[in-house]
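**Student:** sequence first, predicted model second:
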Amino acid sequence: MKIKTIENLNIYDDFVKKSPYNHYMKYSNWANLKKASNMKPYFLGFYDEKLIGTAMIFKFNGIIPYMYMPTGLCIDYSNLDILNEALDLLKDFAKKEKVSFLRIDPLVIRVSKDIDGNQIDGINNEFVTEALINKGFKHKGYGYGYDGSLHNRFTLIVDIDKDVETLRSNYTKQRQTALNRHEVIGLYTRLGNIDDIKYLMEFEKELASMQGFKPHSKEFFTDIINKYKNNHRLYITEINLEHMIEGISKELKSKKYAKDKEARLAKERELNQANVLKEEHGSLLVVAAGLFLYGGNRSWDLYAYNRKSCNFLKPVDNLHYFAMQDLKNLGVKYYDMCGFSGSTSKDDPYYGLYNYKKSFNPEFIEWIGEFDYIIDKNKYKLLLNTKKGFRRIRRKLNSIIYKKD
């Protein structure tokens, strides 16, 4: 086996696209998006008469240089002879580049799990973890999803290769009820354009003020859209408030609400909310926005936010339903809802995120995690401790600056 630079990025991207380990962070678009003065991307190919694997590696040329390969190799992990030879070549490459360490976090499923996180019969790829350890890589472990790793070890992925009726029937009753309701009140999702980024920014800023993180700039979102020009989707969910008012008014005239006083009061409150929203915003109101990437048979939900005053409308339910149908038409089979803590306990602070994503009938995915091939132990420790300190300070400052009481 030989390793060499792939000069033709169309060949590189096409290989990634067809790989079962396809991910948006592996495409050359990601390197273009992440370009920085102190970072250089390498597009490497593994050849055994023909191209059998690829790797995109970022070299960070700071005071302590290091390398990172986002989401690992595109290669046959089940063939240990191929994997071991590729790892040896990568180690030699990192040494020649005189970096302190090489980090990888392969998109290899650890074991099969049910939606509650319990191990079940099926996949077991812990032999890949052992192979990496045997080659001198340090494993961060099978820990919590939000443990400071560069890439979350857990995600929830929906198989959307189904007809619309089956897809919808697999949602929980709460999701299905919301979608039925949307038809009554005139809530729907459409494809957005670059001018609609303002809604994504507005809703993210609103969430940032609640949770204390730094919201992204217009340039940030614009850059993603431009770099993934043919592989992005911006979804905009909006409601026609006149339609909503008319729909609720008709419901209130039905026999059901004449007999059920409690239900009538709830419906009247909803009507009042609709009138208030119309008075504040006009007849047409954008209530949610989502930015997705897709490639090959996979898609990724990067950012999805909603107007908090409209939570009662459950607009993100509609956004996901529309997105799944749209992306399926683009050839997507695996709809990645992109990350959660990995814990299914109700005591977990992020349980709400898991419980919501769970309602779309996804598969519980646990990757094998993060691995470091350490070349200079002292520089490695110094860099990690420094970065850890900076992250702690940054989180604290962001909480002070952006979180509103």
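**Tutor:** Arrived safely, thanks for sending.
**Student:** contacts and neighbour counts: CA atoms only from here.
**Tutor:** OK.
**Student:** the spatially most central residue of the chain: what secondary structure?
**Tutor:** Residue closest to the average C-alpha location in the chain (C-alpha atoms, centre = their mean): C338, at 2.7 Å. Classification of C338 by DSSP: H, G, I helix; E, B strand; the rest coil places it in coil.
**Student:** if you skip the residues just before and after it, what's nearest to it?
**Tutor:** Closest residue to C338 apart from its sequence neighbours, by C-alpha to C-alpha, 6 or more residues apart in numbering: T155 at 5.3 Å.
**Student:** counting neighbours, what do you get for the one you found?
**Tutor:** Neighbour count for T155, taken as other C-alpha atoms under 10 Å: 21.
**Student:** and it, that's in a helix?
**Tutor:** No - counting by three-state DSSP, T155 is located in no helix; its state is strand.
**Student:** got another one to weigh against that:
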Amino acid sequence: MKFVVDGDKNQYTDFIKSHPKGHILQSLEWAQVKEENWRSMHVMVEDEGRIRASMLLLLRPLPLVGKYMIYSPRGPVCDMCDFETLKFLVENVKKLAKKHGAIMLKIDPDISIKDREAVNNLKKLGFIQNLEALNFEAIQPRFVFRLDITPSLDELLARFHHKTRYNIRLAQKKGVRVRLGSREDLKEFHRIMEITGIRDGFVVRSLEYFERMYDCLKPKGFMELALAEYDRKVIAGIICLFFGQKCWYLYGASSNEHRNVMPNYLLQWEMIKLAKERGCTLYDFRGVSGDLNPENPLYGLYRFKKGFSGEFTEFVGEYDLVFSPLWYTIFQKGVPVFRDLRRKLTLVLKKAKMKL
């Protein structure tokens, strides 16, 4: 087997597009989205002229210490039960990581918690589970709903919860209109996203970030922005990513006005239809909480996505390969505190700004 660093880009892209574990977050275009704060490398394992495994590696410097963390979102892309190939990949990535002064390699692979062989292989290679995240503590969601969209539209609609079907038809009856948006529409989407963030207590990325996403992904057909309009106003929006035969619902936003006309239900339905038109077989609703207690503030999001009758999927979560135990301990203790303080401060400032 041969380990290739920053090899043929088309070969790399074709591999992850066609692989069952391929993911948009492993694409070179996603690396471009993140390049403001992360530099990237892509690696492949070749064997007898064909690729057997690949990984996108994102490197980020840690403040003040001159060290790096390496993160491979939803990587690696390979058969995680093929231990020899996985071992060859990880051992070579480990050498590369140490060469760049990394304290750790973090992965959150597209592996179901039920796949015990894959989990055991990671442990045999020295990976440790980072945390048992039930809500959204991790970088990527651990719990998602995934919908097989190979059945006909009529069959899909019939499988939805009756309340979901009712809300889709209510939006249509009330005159909600869904259209695909342009780059210029990102400004309005971001404005509504800010309203959503303040209402639900999460920090929203900058408009510049969404514009960079659009510039990197849209020309390749990997991103679509859809907007729901009512009474000539944009009242909700959604961003979906497309790659290979998969579609991911990445961001959603809704204003505080006209929520009773159920625009979010119609947006999801229209994007499911678009995904089918583009040959997708899977629609991923992305994150929900793993705490299914109705008292959980996130239960409403779970109920909304569950109504589309996708499969509730739990991934294995984050696994870390540690190269520097001391710096890793400092990182583990310091980062959550910093993120929580930053989130609280940002929300306070945005709420104050909204009142002005």
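**Tutor:** It's in. Small disclaimer: the values here were computed from a predicted structure and weren't measured.
**Student:** ok, back up a step: quick check: the counterpart of the residue nearest to the centre of structure 1 in structure 2 vs E137 of structure 2, distance?
**Tutor:** By TM-score structural alignment, C338 of structure 1 lines up with R286 in structure 2. Separation of R286 of structure 2 from E137 of structure 2 (C-alpha to C-alpha, to the nearest Å): 14 Å.
**Student:** re earlier: quick one: contacts for the residue nearest to C338 of structure 1?
**Tutor:** If you count contacts by C-alpha atoms under 8 Å, 6 or more residues apart in numbering, T155 of structure 1 has them with 336-340, 342, 364-366.
**Student:** of these, which stay in contact in structure 2?
**Tutor:** For the contacts of T155 of structure 1, the contacts that persist in structure 2 are 336-340, 364-366, with contact defined as both residues aligned by TM-score structural alignment, their matches' C-alpha atoms under 8 Å.
**Student:** what would the residues you listed look like in TSV with distance to Y257 of structure 1?
**Tutor:** What follows is those, written out as TSV (distance: C-alpha to C-alpha, whole Å):
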residue	distance to Y257 of structure 1
D336	41
M337	38
C338	41
G339	42
F340	41
F364	41
I365	45
E366	47
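**Student:** pick the one among these closest to N306 of structure 1.
**Tutor:** Distance to N306 of structure 1 across those (C-alpha to C-alpha) is lowest for M337, with 15.8 Å.
**Student:** for the closest one, which residues are in contact?
**Tutor:** Taking C-alpha under 8 Å, 6+ apart as the contact definition, M337 of structure 1 lies against 155-158, 300-301, 357.
**Student:** swap in Y380 of structure 1?
**Tutor:** 100-101, 374.
**Student:** please apply the same query to S54 of structure 2.
**Tutor:** 12, 16, 42-45, 75-78, 89.
**Student:** let's have those in a markdown table, adding neighbour count and secondary structure.
**Tutor:** As requested, these are arranged in a markdown table below (neighbours: other C-alpha atoms under 10 Å; DSSP: H, G, I helix; E, B strand; the rest coil):
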| residue | neighbour count | secondary structure |
| --- | --- | --- |
| Y12 | 22 | helix |
| I16 | 24 | helix |
| H42 | 21 | strand |
| V43 | 21 | strand |
| M44 | 27 | strand |
| V45 | 22 | strand |
| G75 | 23 | coil |
| P76 | 27 | coil |
| V77 | 24 | strand |
| C78 | 25 | strand |
| L89 | 25 | helix |
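**Student:** what about structure 1, which of those residues hold up?
**Tutor:** Using both residues aligned by TM-score structural alignment, their matches' C-alpha under 8 Å, structure 1 keeps these contacts from these: 12, 16, 42-45, 76-78.
**Student:** farthest pair in those residues?
**Tutor:** Of all pairs drawn from those, the one with the longest distance (C-alpha to C-alpha) is H42 and C78, at 13.8 Å.
**Student:** tell me how far the residue nearest to the centre of structure 1 lies from K357 of structure 1.
**Tutor:** Between C338 of structure 1 and K357 of structure 1 the distance is 10 Å, computed by C-alpha to C-alpha.
**Student:** and S341 of structure 1, by the same measure?
**Tutor:** Between S341 of structure 1 and K357 of structure 1 the distance is 12 Å, computed by C-alpha to C-alpha.
**Student:** likewise I194 of structure 1?
**Tutor:** Taking C-alpha to C-alpha as the measure, I194 of structure 1 and K357 of structure 1 are separated by 27 Å.
**Student:** so Y199 of structure 1 sits right up against L291, yeah?
**Tutor:** No - here Y199 of structure 1 does not reach L291: they are 10.9 Å apart, not a contact under C-alpha atoms under 8 Å.
**Student:** ok, back up a step: between C338 and K357 of structure 1, which contacts overlap?
**Tutor:** The contact lists of C338 of structure 1 and K357 share L156, where a contact means C-alpha under 8 Å, 6+ apart.
**Student:** quick one: contacts for the aligned partner of M104 of structure 2 in structure 1?
**Tutor:** Aligning on TM-score structural alignment places M104 of structure 2 opposite F101 in structure 1. Shown in contact with F101 of structure 1 (C-alpha under 8 Å, 6+ apart): 66-67, 94, 372-376, 380.
**Student:** biggest helix in structure 1 by residues?
**Tutor:** helix 377-402 (DSSP state H).
**Student:** in structure 2, what stretch matches it?
**Tutor:** Against structure 2, the aligned range for helix 377-402 of structure 1 is residues 325-350 (TM-score structural alignment).
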